[in-house]
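> For reference, the sequence and a predicted model appear below.
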Amino acid sequence: MARRSSNVHRPAELLGKVLKTHGLEHGFKRGKVLALWPEIAGEMLAQMSEAAALEEGVLLVYVPDSAAAFHLKFQREEFLKRYEKRLPGAVSDIRFREKRFARKGTGKVQAAPLPPLSPEEESRLRALADKTTDELKAAVYRAARAVLQRQKLSPHPPCMICGSPEPENPCKSCQRLLEDPAVKREAGRLTRKPLHPRLEGEPLQAAKYLAQMRLEAQLRELLPQVVKEPDLVAVLQDTARRYLQLRSGQSEVRPYLHLLPETLRQFLKEL
């Protein structure tokens, strides 16, 4: 019997790779953990609780009062075992916090309706799904759509790197990622060659964030020097070109001049 090629992957593996490549892995993992809570807690306990957030492996669960929190804490270890069986390594601890939330007539937690996506967002998701195989298109579209909708539902703005809504921006996970030596090296490369990344997924997004900050700082420093020394305008143009290539992912940057501050545009007519 012929062995299967090592290049053949299960749909779930391919889906995970696609989401990781496009920086959606963190949000998708978070969404799976939150969506699984009713099953982990069981029907009765799910009626008195609501999984709200996942940060650094710690799951935050809202409960209506201290009595519910006390009751659930006794079963924390069992919940963690169930999560480990379903999503290995995803949840390391569970914390319960009191908060009032609406309930349906049945007594179950009432989930807020997911917000609609704009035509531009829908178009971007379709384009992402079209990059995958036919058997994965629908799954990639649904998963990415759910991630974006949950991000928009959060009261916190999306993290500038991973897109997950968190109180801090960048979120704590991405702050640690920014300190990774490999990410810092990639950021240095991207300031010079923005169209030739070597990383992928969230490490790449973190490197792009660092590179963008560095190029913006260079542009701020160069602008007053160009005013005094017009011969430096070529250096300013080259820096702005690399900055726009990093932002757009395109070699031709004229259509993206609007991403530059107005004060810079007047110096870059020949870009």
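Nice, I can see it.
> Could you use CA atoms for every contact and neighbour count after this?
OK.
> residue boundaries of the strands in the stretch 151-271 of the chain?
When secondary structure is read from DSSP state E, counting those that start in this stretch, the stretch 151-271 of the chain shows no strands.
> would you list every one of the helices in it?
172-178, 181-192, 201-228, 233-248, 262-265 (DSSP state H, counting those that start in this stretch).
> Need those helices in TSV (columns: mean neighbour count and distance to V18).
Formatted as TSV, the helices of the stretch 151-271 of the chain follow (neighbours: other Cα atoms under 10 Å; distance: least, Cα to Cα, whole Å):
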stretch	mean neighbour count	distance to V18
helix 172-178	17	19
helix 181-192	19	20
helix 201-228	18	9
helix 233-248	20	20
helix 262-265	13	36
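> just so I know, which of those lies nearest R30?
helix 172-178 (12.6 Å; Cα to Cα).
> got the contact list for the closest one?
With Cα atoms under 8 Å, 6 or more residues apart in numbering as the test, helix 172-178 has contacts from E55, E56, I161, C162, V183, K184, P203, A206, A207, L210.
> Presented hereafter is structure B, for comparison with structure A:
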Amino acid sequence: MEKMKRTPRNYDGSKPTGKEVKELLPGMLAKLSAKCDYKPLQILEAWPEIVGERIGKMTRAVSFDEGVLRVQVKNSTLYSLLVEHEKRRLVTEFQKRFPAVRDIWFKIG
């Protein structure tokens, strides 16, 4: 028994369902340039501004590489608070300004 292929919704049979590269390329280039239009130093310098003065005094953004912001935290209590309660919010805030930020890793030190 031969399987029947599913016909896409709203397909009238008169045109191909694929898209040409020339249609896709401008959008893809715009997305890529938005992700790459940053400098790691800008992201590191934005850390105290985004987290606020109080937390900024007890933490330090150390590096940004491959979409991951690494932050040094002074004590285990603050580490726990940031990882458990604030990480998701902070990642979202950074992504608003810097779409290249995918994650934040905290380290006690």
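Yes, it's here. Please read all numbers here as calculations on a predicted model, not as lab measurements.
> Tell me which of the helices of the stretch 151-271 of the first structure sits nearest to Q149 of the first structure.
Proximity to Q149 of the first structure (Cα to Cα) singles out helix 201-228 among these, at 19.1 Å.
> for the closest one, packing partners?
Counting contacts by 3 or more Cα pairs under 8 Å, 6 or more residues apart in numbering; DSSP states H and E, helix 201-228 of the first structure is packed against helix 11-21, helix 172-178, helix 181-192, helix 233-248.
> looking at those, which is closest to A68 of the first structure?
helix 172-178 (29.0 Å).
> returning to that earlier point: pick out whichever of the contacts of helix 172-178 of the first structure sits closest to P119 of the first structure.
Distances from P119 of the first structure to those, taken by Cα to Cα, are shortest for C162, at 21.7 Å.
> For K31 of the second structure, see how far away L25 of the second structure is.
According to Cα to Cα, to the nearest Å, L25 of the second structure and K31 of the second structure sit 10 Å apart.
> ignore the last one, R70 of the second structure
On the measure of Cα to Cα, R70 of the second structure and K31 of the second structure end up 24 Å apart.
> neighbour count winner among those two?
A count of neighbours by other Cα atoms under 10 Å puts R70 above the other of R70 of the second structure and K31, at 18 against 12.
> Map the more buried one across to the first structure for me.
Counting by TM-score structural alignment, R70 of the second structure lines up with L60 in the first structure.
> dump the residue contacts of its match.
The contact partners of L60 of the first structure, by Cα under 8 Å, 6+ apart, come to A51, A52, A53, L54, I94, R95, F96, R97.
> and with 7 Å instead?
Shown in contact with L60 of the first structure (Cα atoms under 7 Å, 6 or more residues apart in numbering): A51, A52, A53, L54, I94, R95, F96.
> Now the two most distant members of these.
Across the contacts of L60 of the first structure, no pair lies farther apart than L54 and F96, at 12.1 Å, counting by Cα to Cα.
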